[in-house]
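Asker: just the structure for this:
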Amino acid sequence: MVESYQNPILRGMYPDPSIVLVEDTYYMVNSTFEYYPGIALSKSTDLLNWTKVAGIIDAKEQADLSEAKSNEGIFAVCIRYINDHFYVITTNFAEFKNFIIKGKLNAEGEIIWDKQRIEIDIMGIDPDLYHENGHTYIPFTGYIDDKGTKAIQQVEIDLSSGKIIRGPEVISLGTGGRDVEGPHIIKRNDAYYLLAAEGGTGVGHMITMFKSDNLWGPFEDNVSINPIFTNRDRANETLQNIGHADLFQDVQGNWWLTCLGTRPSTIGFKQITNMGRETLLYPVDWTHEWPEINHGIPSEIVDMTAFPTHQKTLTKPQKLSVFYDSFDGPVLNPEWISLRDSLGKDAFLQDATLTLKGRHTTIEQEGTPAFLGIRQTEKAESFTVTVADTTAVNTGKIGILSMINDNHFAAILVTKQDEQFVVHRYQKVEDLVIEEPLGTLDSLPVQFELINQPATKTFTVTDGKKSLYFETSALHFSNEAIAALNTGDIQGIYALDDAEFVINKVQRKCL
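Answerer: Okay, here's the model as predicted:
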């Protein structure tokens, strides 16, 4: 029996979690912003070990991400199961469109998602989906005046067309914290509960809850319980920025809460965050009128001994697995993501290798460069790329790159001049650009490596005989550096111009 587990349960940039149970399987969605495919999807039968499956948005008819700026794109996502179908609702901030995508399980247990979306004409973000007695309601957050006042509003829609039947109407102003958002409605014992987040996605973030006898409110605050879950006044806790939650029941009928949080590193007198917002999970005791979440403390280690009925759902020990890809499958591992669109024929699997063809588009151009990345998942971890000898640098460049947005990134890049391979550092920190040669290698690189530490990132390349490297501060890739918490660090392979970068294997592991 699992006596404890460790948060986050989804590590790296997996914010705004929403979970639904269908038969014996839990399905989770997360926001992806400018990364492609849009809307991360994972599934589990034990709540602690999650399998990544293909992202939901893979067509422009669903959502056009091609013009998404950094920290834009797919915002908060909600997943629900209604009348034997999955419904995912979200906002594409790049188009400022709210929409639903419908899906259906096939005989093989895969969800087939509609390519056409159902648009909802609301002015706001963070839409929820609540269905009752054949009626569908969407709470969302948006401005209600020209002074910047936000409120939770609600509409009733026709689920098949998205047409608004009633609303929008304000159902809550929150407790008075800034940026009331992330609404979800839950019905229990003939009462309606409104779950929300307030305080902004930062150190003041908190989860709040309201109650009403009427679905249209008013939803009333209870000062004795709000905020219902937060670490805003607990600077000593390893998890911070707790907010944007969803409540759901397991196969035993027990209540759980999933929410986002961060794991900042303390560097001297500073705290910096490189993984972005991650997915947390907590048992909930809802014996009385209001739920009690993990004894009120958002802890990193969750002690389950006081939750014996919840323990029955945790049927397998938690495994924090490494990422290893030798490219021997028929399709690319779903953990790989690109920027804003598919790379199409410029990235393909063949003979247990991945080939990435270079493009003229660069990282800082807000387009779709030849970049494939995976999330940084630990404060101290390595990212190692083994290069195939069929790689052709030609007149282009190959290398590895770590980024948090298109103005804060660094890469170690290799070009070919005559019979030598020239190694360069290329880094951008806002408007500062660093370009410097690091030396030469006599032969084609056999390995690139990035060593992430809480305070530093070290980029290395070797041809097996000689190694060249540079080190830079992790602060430059932090949420604090870009003054935004939407995204986290992504590390990956990068090719420019006519280079053909061929990879044998990639590994990410905790140090």
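Asker: make it CA atoms for all contacts and neighbour counts henceforth
Answerer: OK.
Asker: can you map out the strands along the stretch 1-150 of the chain?
Answerer: 4-6, 18-22, 25-30, 35-36, 40-44, 51-53, 78-82, 85-92, 97-105, 111-113, 118-120, 130-132, 135-143, 150-157 (DSSP state E, counting those that start in this stretch).
Asker: which other helices and strands contact the fifth one?
Answerer: With contacts defined as 3 or more C-alpha pairs under 8 Å, 6 or more residues apart in numbering; DSSP states H and E, strand 40-44 has these neighbours: strand 25-30, strand 51-53.
Asker: nearest to residue 378, out of the ones you listed?
Answerer: Nearest of those to residue 378, taken as C-alpha to C-alpha: strand 51-53 at 17.6 Å.
Asker: neighbouring contacts of that closest one?
Answerer: Strand 51-53 is contacted from outside by 40, 41, 42, 43, 44, 334, 335, using C-alpha atoms under 8 Å, 6 or more residues apart in numbering.
Asker: burial count for the fourth one?
Answerer: By other C-alpha atoms under 10 Å, the residues close to residue 43 number 19.
Asker: now the second one, please; I'll put the structures next to each other:
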Amino acid sequence: MAEMIKNPVLRGFHPDPCICRAGDDYYIATSTFQWFPGVELYHSRDLVHWEFTGRPLDEKRLLDMTGVPDSGGVWAPCLTYEDGMFYLVYSNVKTFRNYYKDVDNFLTYSRDIHGPWSDPVYLNSSGFDPSLFHDDDGKKYILNQIWDHRDKNDPFDGIALQEYDPEQQCMKGEPVQIFKGSSIGVTEGPHLYKINGMYYLVCAEGGTFYEHAVTVARSKNIEGPYELSPYHPLMTSFGHPELRLQKCGHGSLVCTQNGEWYMAHLCGRPEGVHKRCMLGRETSIQKLKMTEDGWFVIDHPSGLPQNEVPSPGLSDFIVSERPAKRVFPAKLPDEFQTLRIPLDQRWMAFNEERQSLVLYGKESMESLHTQSLVGIRREHFDFMAETSVRFWPVNYQQMAGMALYYDTTNYFYLNVSWDEVLGRTVSMIICDHGEISVSGERCQIADGENNVYMRMNVKNKTAQFSWSPDGENYFEIGEELDATKLSDDYYNEAEHGLRFTGTFIVLCCQDTSGQRCPAEFEYLTYSPSGGEA
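Answerer: I've put the predicted structure just below:
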């Protein structure tokens, strides 16, 4: 019996999945927003087991996000495979908070999923969520959502289609609006497929939170008109609070070698009375079937997103286990990312003898430009993380440590710094919608103690930080913190603007005096503990 697909297949911050197949290999690309390198890629042979395979936008020539706002950057990439070539279409969103969305859309390509990837080809700036469609007559088309800045109440102006010339590497002709969306509204995330001579347009609607949905329309002509499915919407969890998978939407389709259809989509798993999704928007997979009149529906009698789904079949694909303890022999382990831009030798180095990471202090935790900060995703409800840092600040403008981090305005930061009276100290900084406070007392570090050991113990909705001078005897610092505040939902409730990312465990170093005071991190341990992953 085939192994079941257990949702979500990608836990933690993995939104906006685009799935494709190249021979016997399946790939998923997900959004990374302001985190660098851009676009997460995962590989599978059975849709059950997924292994990280890289981030293609790993150079500033491909992606420069200097100054982009929190939750800006790379939105909803599109990965396709055609005639032995991988094509990646992506955006770089530079502003999005008010009337306008300043966004540039690009295309890069490679014959190998591991690269090298071509120099980016600029496409357009008319809207976000760009995708690429390869027609069976050899023509290629770019689709994207159109943004109408004039209409504050309903700026989503449907889906546009325009031909792309691969020889000249430029857009061709004029864009055509092919779909205005359904009554659900907020139409975005388009993907186009040609099946049995018909063009099927799959879109996200309803916004990316609890009203999210997947809409399907079809046409005999690529430019429309597109007829809305009578089984509309194809998928949503809205109105079904009993479902474990919420916020279901933003789908893309893949056909197996045997002609079965599956859909990758984003989802969230809320916890607590506030129904906040601490692991962010994740990726799940549903099995589809086609009705007698040629429309897609969920392959389950309920028509609702399922926690477990039959897979196409088993394979010999084995996913390597990540070690609990991450060390730094001569480079960052693959799962680590930085903010907005790569960290070069001015801000990051490695002590190969101790297999440690050295970060040189740079800008504050509020900076949208250059932060000396590296991090990994939170992928479990319960976990413990730990590090050891050597840091010798000489003034209060210098600090380093470990944080549970959402973005520049929401984080919990256990740090070593300097106090004029106490000398070296450990303290717990809370940033809540940009308001800074200190939780608990500042703790003095005794003379002669080189390393400071730091630990965070996260149990679902709460986080407790502690520190140790010897790595054995730990002392709690500050109060037990509400980890649900590090979520998209917390922003939306307080109307502080939209956010779309997820929580990271980060190591960081700041020196706003400009002296580049170094902090040496000997390891980072991330250990899931109990409960549901």
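Asker: any idea what the TM-score comes out to?
Answerer: Once superposed, the chains reach a TM-score of 0.90 (TM-score structural alignment, normalised by the length of the first structure), with 495 aligned residues with a C-alpha RMSD of 2.4 Å.
Asker: any idea which of the contacts of strand 51-53 of the first structure is closest to residue 253 of the first structure?
Answerer: Nearest to residue 253 of the first structure, judged by C-alpha to C-alpha, of those is residue 44 at 16.5 Å.
Asker: so what's the closest one up against?
Answerer: If you count contacts by C-alpha under 8 Å, 6+ apart, residue 44 of the first structure has them with 25, 26, 27, 50, 51.
Asker: at 6 Å instead, please
Answerer: Residues near residue 44 of the first structure by C-alpha atoms under 6 Å, 6 or more residues apart in numbering: 25, 26, 50.
Asker: which among these end up buried?
Answerer: Neighbour counting with 16 or more other C-alpha atoms under 10 Å marks 26, 50 as buried within the contacts of residue 44 of the first structure.
Asker: any chance of a markdown table for the contacts of residue 44 of the first structure, columns distance to residue 343 of the first structure?
Answerer: A markdown table is the format used below for the contacts of residue 44 of the first structure (distance: C-alpha to C-alpha, whole Å):
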| residue | distance to residue 343 of the first structure |
| --- | --- |
| 25 | 31 |
| 26 | 30 |
| 50 | 26 |
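Asker: ok so, going back, deepest-packed of the helices and strands packed on strand 40-44 of the first structure, please.
Answerer: Among these, strand 25-30 has the highest mean neighbour count (mean count of other C-alpha atoms under 10 Å), at a mean of 22.
Asker: can you name the residues in contact with that strand?
Answerer: Applying C-alpha under 6 Å, 6+ apart, the external contacts of strand 25-30 of the first structure come out as 14-20, 39-45.
Asker: do stretch 484-495 of the first structure as well
Answerer: Outside stretch 484-495 of the first structure, the residues touching it (C-alpha under 6 Å, 6+ apart) are 13, 71, 274-276, 358, 370-376, 397-404, 479.
Asker: ok, 7 Å please
Answerer: Here stretch 484-495 of the first structure makes contact (C-alpha atoms under 7 Å, 6 or more residues apart in numbering) with 12-13, 71, 201, 274-277, 356-359, 370-376, 397-404, 477, 479, 501.
Asker: okay, now it: how far is its last residue from its first?
Answerer: By C-alpha to C-alpha, to the nearest Å, the extent of stretch 484-495 of the first structure from end to end equals 27 Å.
Asker: what of stretch 54-62 of the second structure?
Answerer: End-to-end distance for stretch 54-62 of the second structure, by C-alpha to C-alpha: 15 Å.
Asker: please enumerate the helices of the second structure.
Answerer: 488-494 (DSSP state H).
Asker: that older thread, closest to residue 167 of the first structure among the contacts of residue 44 of the first structure?
Answerer: Relative to residue 167 of the first structure, the closest of the contacts of residue 44 of the first structure is residue 26; by C-alpha to C-alpha it sits at 31.8 Å.
Asker: any idea how far residue 249 of the first structure is from that closest one?
Answerer: Distance of residue 26 of the first structure to residue 249 of the first structure, given as C-alpha to C-alpha: 10 Å.
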